[in-house]
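**Q** Dropping a prediction and its sequence here:
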Amino acid sequence: MALHRQSLSPTANLLRNSRLFSLPNPLPRPPVSETFGAGISKASDSATLPYPTHQAITTTKSSLARGDWGLKRPLPSRSHLVQVSDPVLRINQLDTIEHVTDFDSAADHVRTRQKWEEMSVPMMKGMTQMRDYDLSGTPPSGAFEARDDTTSYDTEMGLDEAGLYLRALKLNREKNQAAERKTPKALETDRRKAIAAEQKAFQAAQKEKWEAKKAEWDALGITGKDRPEELKAFRVKAREERKAFKKASAEQNSPPPAPFSPFSPPPVDPIVHNTKRWKHEGPWLPGLGAERFTEYLAKEISKRRGEFNTYLVEFVKNEIYTTRRLAASKSGKTAPMDIQEAEVWHQEQERQWALITNDEVKEGIKALRKETANNPLGSKLVTKLIMPFLKLPAIKFKYKAYAADASSRDIDQYQFDQETAPLSTHPSAGLGYLRSKSYIANHPILGPQSSPSPIPARVIQPRTTSTTKEVYARLGVGGFVANDQFRSTDTSSGSRANISNARDVETIDLDTVGGKKVLVQPMFGSVTNDGRIHIKLKRSSGPEVQVARGELDDKPPMREGFDSDPLRNLGGTAKSGIKELDEQSARAKQLNSFLDGMNLQDKAV
C-alpha cells in the first residue's frame, strides 16, 4: 500500500512535487579584465561575462502567472526580471540563509544566442583567419569538418606524425618480443646447466676454505668463539666473494643480445594526419597548478613508468641502429661486385648493426636526457615519445614582440601559441551548426540574393579616443564586440573605394541618436582557449545595402557595358571623326539648338 503524503519526509515531498530539483553546478567565474601596456589590469563587476556560467531556465505562461518555476518556492511576480515578454532566469542559489531564492536574469546570454542564430554565422577553429585583411579569398573551413572535429585516437585521422611513430614503435616492440620468445630451448637449458655447475664448484671451494680454517683452529686448540674478530672477517670475505661470483657468472653466462629488428617511420599524409584536434586525453600542462601537477605525476605518471621504459628502450635501439647505418653509408665501404657476395655482406652488416648491448642503451638514454635538458619542448624524447604516449597537447612558444598588440613588458614577449593549445569547449561553442557560409539568402519580394542582408553594427569605440589612437574601431554586433574591417593605417583608396565615408568611425558621433551605425556582414566566428568569441566583420557596400534600407526598385539588373541600341551608329547621323562632317552629331545638335534659341530671343526683342 502506498504511503500517505504526510508520512513522507520533507525531502521526499520536495522531490515528488518539484519538476526541477537538480541544476548543474555553475562554472567558475571568468575574469573580466583588460591588461594595459603598463601591466595594469582593469576589471568590471557589472560587465557581461564572455560565456554563461549558470543554467538558464524558463517556464510556461500559465505557470509564470502563479510564479511557479518548478523550484522549492515560487518566485515573486512583481520582480522586474519576470515582468517581460519572455523571461529567462538563472538561479544563483536555491536556498539562502534568509530562506529566499537568489535569482537573476539570464537574458544577456540567451538573447545573444538567439541573435547569433538569426545572423547565421558559421564557426571555425583557430584564430589565424581572424588576422587576415583580405577577405576575397577562400573562406576557412568550419568547426564541423572532419579535420577539426576529431577526438578519437584509434582512427587514422586521429593520429598525427608523433602518434603514427609511437604506434609503429609499439608494433615493432611486440614483434621483437615475439622473436625473443622463440629462443631455442636447448641453448637456454645449456646456459642454466653451466650456471648451476659454476655455482656448485664455487660452493665446494668455499667449503674447502672453511674446513681448512677450522682445521687450523683445531690444531691450535681454539674455536671460532675464542676469536670473534677473525670469524667475522672470514664471513665478510666469504660474503664478498659470493657477490663477486654471482656478478661475474651473470655477465659471463648472460644470454647474448637478441638481434634488433628496426623499423622505418610510417609515411605521413598531410591531408589525413593532422594535429587540429580540439580535445586531448592528457591535461594542458601550462594550465595546471602546482598541486594538480604533483597529483598528476603521482597518480598518472608513476603507474605507467614501466610501460614507458619499454617504449624508451625500443626507441633508443632504433636510434642506435639508424645512426650505425648512416655512419656506414658515409664511411665509403662498398659491397662486393658479385650479387651473392653482396647479399651476404649486407646481411653481415645488418647483423652487426642490430647487436645492441644494454650499456649502449643506457648511454643512449643519457644522451636523450641531456638533449631534453637543453631543449625541453623540441627534443626527440618529448616530441616523439612523451607527448604521444601521455596524449598531451603540443606546447609551443610564440614570439610577440612585433605583433600589433605587443606589450612593452619582457614577460609578455613570449606567449604560448594558442593555435596548438586545447580548447575548453567545442570549436563551435554551441552557438551554431553551419559548416560554411555557402548558402543563398532568399528575399520575400526580390527572391534569391547574392549576399545576405547586412546587419547594423553600433560604433562602440571609435579609432580616436580621448587618450589613445586605436588601430581598429570596435563595433557591437548582435551582443558581441568585434573589430572593424579597416585599420587606421589603411591609406590605399582601392581598399575603401566602395565606402561612402572613409572616416566614418574615426571619431565619436555625438549628433546621431543612439550612436552611429554601419552596415556589416559577419563572415565567421571563432572561440579562443579561454571561451571568448571573436567575429570577423566585412563592410557591406553593394546592392544588399539598398535592400536592407527598403529601397526596392522593381527593374531587371543592368549588365555592365550593355548597349541598348547597338545599331544606332549605322544611321545617317553617324560620326565620321571629322569636325566638318559631324554637324549632325550630338554636340553639333546642342550647339544648333542653342543658336536657334538665341535667334528667337533676338527676333522677340
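**A** Right, received. Where do you want to start?

**Q** use CA for all of it now, contacts and neighbours both
**A** Fine.

**Q** what's the longest strand along the chain in contact with?
**A** Identified as the longest strand of the chain according to DSSP state E is strand 517-527. Taking CA atoms under 8 Å, 6 or more residues apart in numbering as the criterion, the residues outside strand 517-527 that touch it are 119, 121-127, 427-429, 437, 452-459, 533-540, 545.

**Q** what's the answer for stretch 121-136, then?
**A** Under the contact criterion CA under 8 Å, 6+ apart, stretch 121-136 has outside partners 140-144, 148, 418-419, 427-428, 432-437, 485, 522-528, 535-536, 538.

**Q** State the three-state secondary structure for the residue nearest to Leu431 when sequence neighbours are not counted.
**A** Closest residue in space to Leu431, ignoring its immediate chain neighbours: Arg113 at 6.4 Å, by CA to CA, 6 or more residues apart in numbering. Taken by DSSP: H, G, I helix; E, B strand; the rest coil, the conformation at Arg113 corresponds to helix.

**Q** What is the neighbour count of Ser41?
**A** Ser41 is flanked by 11 other residues according to other CA atoms under 10 Å.

**Q** quick one, what contacts it?
**A** The contact partners of Ser41, by CA under 8 Å, 6+ apart, come to Ser33, Glu34, Thr35.

**Q** picking that back up, can you flag which of the contacts of strand 517-527 belong to strands?
**A** Checking these against DSSP E, those in strands are Ile455, Pro456, Ala457, Arg458, Val459, Ile533, His534, Ile535, Lys536, Leu537, Lys538, Arg539.

**Q** ok, so of the contacts of Ser41, who is nearest Asp553?
**A** Set against Asp553, the nearest of those by CA to CA is Glu34 (47.5 Å).

**Q** let's bring in a second model and compare:
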Amino acid sequence: MSVARSVSPGGALLRTSRLFSLPAPIPPSPTDASNGHHGSLSATQSFPTHQIITTLASSRRRGDWGLKRPLPLWTTTKSTNAMLRVKQIDTIEDITDFSSATDQGLTLRKFQELHIPLTMPAENTPFDSPRASASSMNLPKRSVFEKDSDFTTLDSVNKTALKDKRWRFQGPWLAGMEPGQFAKWVAKRVRPRRPEFREFLKQKLAADMLQSTSQRAIDNGEPQPELESIVVSDEQLTEYLRRLRSNPKEIYEMVGQFLDLAPLATPQEVENNTGSGNPYSKNGPPVTHPSAGLSYLRTSEYLDNHPLYGPQASHPATLARVIRPRRQNLQVDAKLGLAGFVLDAPTGDTNSNHKFNLRQNPLSKLDVDLKGGAKIWVQPTQASINANGRVSMLAKDASYEEMLIAKEMVGEEKIFGEKPTEPEPEVPVSGTRETVKRQMARKYNPKGSSMSGAPQYGLDDGAFKF
C-alpha cells in the first residue's frame, strides 16, 4: 500500500510548474483499444497520447534528459534518434517510467517533409473511402485553420451561426455510442441533472416572454422590461414542456444546447447523402484537433524553387512502397505506404496504371524477392484527420519529368549538363490497329509514362538522352 509523502510548499510548487512537469496524457483512440486483441501488439498507435521529449547528444551520453534523475544509458543510447515517451516522472518505486517514442517522432518528421496541408474531412462522403478518392482528388478542400471552424468556445457573435461547427464538445456524439454505453451515460450524467434542465428551460421561456413583452412595450411606447422582472410560474413551465414534447426537433436542440452534444445528421440527410453544413455531423467530431499537430500549412498553393530549373509547376515527387498489390478479380485496390501512413494507390489513366505497362506494373503483383519492396513515385495532394484520429491521405501519380527531377536530387539520375542528342527519325505509322497503338505509345511515351509538360521544367522532349 502506498504512503503519501509530505512535500514542502516550495517542492509542491516546483512539481506543478511547467518547468518540472509534463502535460497530462490524453485518452487513446477508440480503435486502438482492440489492437491488443485483434491486431499487432507492436502496431503504432493512431496518435501519440504522451508528450515526446528529446535531448542533445552530449547530454544523452550522460543520461541527462532534463528530468529528476538520469536515465539508464543502456536503454537510451541504442537508438539513433533520441526520443522518449515519459509515462510517469516519479513512481512509487522512485524511478522514471519511460519508453521509446521513435516510431511516432519519426512519423511526424516524415509527414512534415511532404509539405502538405491538413484539410477538413469531406462532409457527404467519408474521406478515407477508396471509391471517393478518385472523384474528390481535384476538389478544393478547406483548411482546418479557417476561423469559422477552428474554435472551441462560443461568444455572442458566433453563438448562433457557428454553434455546431466547433471541433470540441463537452457532450458525446450519440450516434457513435453503443446501447449499453448510452444507457450508462443517461443514468450517470443526464438524470442527476434534471433540476438543472428545468432551470435551463425556465430561462429559455423567460427569454421568449421578454421578447414578446418588449415588442408590446415598443408598440405602446412604454419602457422595456428587464429579464429579472420576468417571473415564470410552474404552470407556464409545464405548458412549455408539453409544447416541446410535441416538437422533437425543438426539444432536441434544447437538450443539445444544455448538454453541449456533438451535432447529428438527420435520417433524411443520411439516406439522401446530403450535407447539413457541419463537417462532423455524419462521422462524428475528431478526438484531437483537426490538424493533430502534424502540419500548420494552410494551403498548398506555393511554388517550389529548384536550384537548377527554377520555380516548379508542381511539388516534388516522393517514393511510396507497395504494401498490397491490386487484385482485379476480387476488386481489391492496391495499398501504398507513405511517410508511415497507408493510402490508396492512384487510380485512373496514370503512369503506374498505363495499359502498356501492365506486365511491369508494380501494383499488379507483389515481388517478395525485391529488396525493400516495390516502390512507385507519387505526389501527395491532400491529407485529413478522421473522427478516430487517423490520417487519411490522397496521392496522385508523379509525371515522368517529376520523377526524373526527384531522382536527380538524390543522385540516381543526371539530367543537367548532358549533351543533346539528335532526335530519332520519324517512324511511319502503319499496320493493324493494335500495332498502331504500340507504335504511337513508343513514339510519344517511350518510358511508359503519362505525357506532361516537359518545357515547364526547362526540359525539351527529345533534346536530352535520359
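**A** On my side now, so go ahead. Owing to the predicted nature of the structure, the values given are computational and were not obtained by experimental measurement.

**Q** so what number do they get for TM-score?
**A** Laid over one another, the chains give 0.65 as their TM-score (TM-score structural alignment, normalised by the length of structure 2), with 368 aligned residues with a CA RMSD of 4.4 Å.

**Q** Please pick the buried ones from the contacts of strand 517-527 of structure 1.
**A** With neighbours counted using 16 or more other CA atoms under 10 Å, the contacts of strand 517-527 of structure 1 contain these buried positions: 119, 121-126, 427-429, 437, 452-459, 533-540, 545.

**Q** and the gap between the spatially most central residue of structure 2 and Ala101 of structure 2?
**A** For structure 2, the residue nearest the mean C-alpha position is Ile385 (1.8 Å; CA atoms, centre = their mean). When distance is defined by CA to CA, to the nearest Å, Ile385 of structure 2 is 21 Å away from Ala101 of structure 2.

**Q** For Arg193 of structure 2, grab the count of nearby residues.
**A** By the measure other CA under 10 Å, the count of residues near Arg193 of structure 2 is 12.

**Q** go on, the one 10 residues further on?
**A** As a burial measure, Gln203 of structure 2 scores 16 neighbours (other CA under 10 Å).

**Q** quick one: secondary structure of it?
**A** With three-state DSSP as the basis, the three-state label of Gln203 of structure 2 is helix.

**Q** Check Asp484 of structure 1 too.
**A** strand.

**Q** For the residue mapped onto it from structure 2, grab the count of nearby residues.
**A** Asp484 of structure 1 is assigned Ala345 in structure 2 as its aligned equivalent, the criterion being TM-score structural alignment. Taking other CA under 10 Å as the criterion, the count of residues near Ala345 of structure 2 is 29.

**Q** contacting residues for Ala345 of structure 2?
**A** If you count contacts by CA under 8 Å, 6+ apart, then Ala345 of structure 2 has Asp333, Ala334, Lys335, Leu336, Ala395, Lys396 around it.

**Q** Please convert those residues to a markdown table, extending it with distance to Pro195 of structure 2.
**A** Putting these into a markdown table (distance: CA to CA, whole Å) gives the following:
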| residue | distance to Pro195 of structure 2 |
| --- | --- |
| Asp333 | 55 |
| Ala334 | 56 |
| Lys335 | 54 |
| Leu336 | 55 |
| Ala395 | 53 |
| Lys396 | 56 |
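
**Q** Tell me, of these, which are also contacts in structure 1.
**A** When the contacts of Ala345 of structure 2 are mapped onto structure 1 and scored by both residues aligned by TM-score structural alignment, their matches' CA atoms under 8 Å, the shared contacts come out as Asp333, Ala334, Lys335, Leu336, Ala395, Lys396.

**Q** Could you give the separation of the longest strand of structure 1 from the chain centroid?
**A** Mean C-alpha position of strand 517-527 of structure 1 versus that of the full chain (CA atoms, centre = their mean, to the nearest Å) differs by 23 Å.

**Q** So which bit of structure 2 is that strand matched to?
**A** Under TM-score structural alignment, the alignment places strand 517-527 of structure 1 onto residues 375-385 of structure 2.

**Q** Would you map the strands across the stretch 1-150 of structure 2?
**A** Under the criterion DSSP state E, counting those that start in this stretch, the stretch 1-150 of structure 2 carries strands at the ranges 52-53, 84-88, 97-100.

**Q** To Lys188 of structure 2, which of those strands lies closest?
**A** Distance to Lys188 of structure 2, taken as CA to CA, is lowest for strand 84-88 among the strands of the stretch 1-150 of structure 2, at 29.9 Å.

**Q** and that closest one, how far from the chain's centre?
**A** Relative to its chain's centre, strand 84-88 of structure 2 lies at 24 Å (CA atoms, centre = their mean).

**Q** That strand - contacts with which helices or strands?
**A** Using 3 or more CA pairs under 8 Å, 6 or more residues apart in numbering; DSSP states H and E as the contact definition, the elements that strand 84-88 of structure 2 packs against are strand 52-53, strand 97-100.

**Q** ok, residues contacting that strand?
**A** Counting by CA under 8 Å, 6+ apart, the neighbours of strand 84-88 of structure 2 from elsewhere in the structure are His50, Gln51, Ile52, Ile53, Thr54, Thr96, Asp97, Phe98, Ser99, Ser100, Ala101, Thr102.

**Q** Among those residues, the buried ones, what's the PyMOL command?
**A** Of these, the buried ones go into a single PyMOL selection, burial set by 16+ other CA under 10 Å:
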select buried, resi 50+52+53+54+96+100+101+102
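
**Q** The contacts of strand 84-88 of structure 2: which two are farthest apart?
**A** Every pair in the contacts of strand 84-88 of structure 2 was compared (CA to CA); the two farthest apart turn out to be Thr96 and Thr102, at 18.0 Å.

**Q** on that earlier part again, counterpart of the residue nearest to Leu431 of structure 1 in structure 2?
**A** Residue correspondence, TM-score structural alignment: Arg113 of structure 1 in this structure matches Leu108 in structure 2.

**Q** if I look at its match, how far off is Leu264 of structure 2?
**A** Applying CA to CA, the value for Leu108 of structure 2 to Leu264 of structure 2 is 32 Å.
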